[in-house]
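[1] give me the fold of what follows.
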Amino acid sequence: MSGVRGKPPGRIRIIGGSLRNSRLDVPELAGLRPTAERVRETLFNWLAPVIDGARCLDLCAGTGALGIEALSRGAASVQFVEREPRSAQALRDNLARLGLGATGRVAAVDAAAFLAAAPQPQDLVFLDPPFTLGLWSGLARQLEQGGWLAARAWIYVESPRGGVLELPPTWQLHREGHAGEVRFALYRRALPLS
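    Next up is the predicted model:
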């Protein structure tokens, strides 16, 4: 569920890449917080050197704006995970309308349950769970220990500003920013030398 409140539910815009200015239909659901355009713009500027051809996982996808933005900018594939049925269906509908059915897949399941299944290592993960549920540490641990991250994976984390997160020590902060009451940060996985 993307973090910074941007445009209200209804429609949001893809801001870059091949789908620039495409609109996403967004259901009106309590707690759904699409990531603001300015935050997405900053994030994808950071990711520009590595997004092309990346395998991505959009956990707690909500509107799917982060994952669809990644596909628009050249990601090879995105696995979207969204437990809320109406959000998952809206995401499927948006992917079909935008012609992304072959590269974007939606799992309508809880993120922790999804991560308990057989892993598929990802190059980039968007970790933006609902702020009220406090899921960051548990999901981060599952990602790290469950084999979901490529050796040098990138992990985007969106969380309340001032919150303290317990993230794996192998996740090294690359860049961060703030927008209102939200902190957004990009980490790089760095395994210790053996």
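
[2] contacts and neighbour counts: CA atoms only from here.
    Will do.

[3] can you tell me how far Leu71 is from Val39?
    17 Å (C-alpha to C-alpha, to the nearest Å).

[4] next up, for comparison:
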Amino acid sequence: MRIIAGRHRGRRLEAPPGEATRPTADRVRQALFDMLWHAPWGGRTTIQDQLVLDAFAGTGALGLEALSRGADHATFLETGRIALAALRANIAACGEEARTAVLATDATRPPRAMVPCGLIFLDPPYGKGLVPRAVAALEKAGWIGAAAILVAETGEQEALDLPGFERLAARAHGAAMLHVLRAPGDPGC
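    Below is the predicted model:
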């Protein structure tokens, strides 16, 4: 596993052994970031200069990819002890300690956000209905900014309905389904 593009392109990322952490595959991350960058609803500003939240962060591959491509800051939420060690090692290997925060907390019970984020990644374990629960908790805690782009990875057969969110895209990649949605609100607020 490696960073695909940007200033950390080619940087190898550490992944914990075993099945507990399921990092997003390089090819899926490439497809996702190409979509964010090139889709009619996307563009450079979807990533560049954004505050990013990587919930269920695991290795941090999604948030670190966003930083590599020009995001301003990434906050990572993760509870697994082994995943947290890999996440911190990956942040250090990229030299991104100053532009990151790691919170050892559950995305379904997050602390209050200091500032809302414009790009949110959710990659929880499949089949447990965690995306809607996390989105509700993150909204309540102020993590999701007005008109923020939310990317959720679920199992291919999982339905995802988030009332109030505009569905921008859904793409199957093997056993994974990437859902891209826009949060309610006016980004100018």
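
[5] and the TM-score between them?
    In this superposition the chains share a TM-score of 0.88, using TM-score structural alignment, normalised by the length of structure 2; 178 aligned residues with a C-alpha RMSD of 1.5 Å.

[6] of Leu71 and Val39 of structure 1, who's got more company?
    Leu71 (25 against 19; other C-alpha atoms under 10 Å).

[7] the helices in structure 2, which residues?
    26-38, 61-68, 81-94, 130-140 (DSSP state H).

[8] the ones you listed: which one's closest to Val52 of structure 2?
    The closest of the helices of structure 2 to Val52 of structure 2 is helix 61-68. By C-alpha to C-alpha, the value is 6.7 Å.

[9] which of the helices of structure 2 is buried the deepest?
    Across those, the average number of neighbours (mean count of other C-alpha atoms under 10 Å) peaks for helix 61-68, which reaches a mean of 26.

[10] Leu19 of structure 1 maps to what in structure 2?
    By TM-score structural alignment, Leu19 of structure 1 lines up with His8 in structure 2.

[11] wait, I meant Ala30 of structure 1
    Using TM-score structural alignment, the equivalent of Ala30 of structure 1 in structure 2 is Glu19.

[12] what's the spacing between its match and Tyr126 of structure 2?
    Glu19 of structure 2 is 12 Å from Tyr126 of structure 2, by C-alpha to C-alpha.

[13] then Arg88 of structure 2?
    24 Å.

[14] measure how buried the corresponding residue of structure 2 for Val164 of structure 1 is and give me the count.
    Matched to structure 2 by TM-score structural alignment, Val164 of structure 1 sits across from Ala159. Residues near Ala159 of structure 2, counting by other C-alpha under 10 Å, number 11.

[15] just Arg20 of structure 1 next, same as before
    13.

[16] how about it, nearest residue that isn't a chain neighbour?
    Excluding the flanking residues, the one nearest Arg20 of structure 1 by C-alpha to C-alpha, 6 or more residues apart in numbering is Ile14, at 5.3 Å.

[17] wait, what's in contact with that neighbour?
    Going by C-alpha atoms under 8 Å, 6 or more residues apart in numbering, Ile14 of structure 1 touches Arg20, Asn21, Ser22, Arg23, Leu24, Ala65, Ile68, Glu69, Ser72.

[18] want to throw these into TSV with distance to Pro119 of structure 1?
    Below are these laid out as TSV (distance: C-alpha to C-alpha, whole Å):
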residue	distance to Pro119 of structure 1
Arg20	31
Asn21	33
Ser22	32
Arg23	32
Leu24	29
Ala65	23
Ile68	22
Glu69	23
Ser72	25
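
[19] now the terminal residues of stretch 53-68 of structure 2, how far apart.
    Distance across stretch 53-68 of structure 2, first residue to last, is 14 Å (C-alpha to C-alpha).

[20] give the aligned range of that stretch in structure 1.
    Residue span in structure 1 matched to stretch 53-68 of structure 2, by TM-score structural alignment: 57-72.

[21] can you get me a residue count around Gly95 of structure 2?
    Neighbours of Gly95 of structure 2 using other C-alpha under 10 Å come to 12.

[22] trace it over to structure 1, please.
    Checking TM-score structural alignment: Gly95 of structure 2 goes with Gly99.

[23] same question, Ala83 of structure 2
    Under the alignment (TM-score structural alignment), Ala83 of structure 2 maps onto Ser87 of structure 1.

[24] Leu64 of structure 2 and Ala159 of structure 2: what is the separation?
    Taking C-alpha to C-alpha, one finds Leu64 of structure 2 at 27 Å from Ala159 of structure 2.
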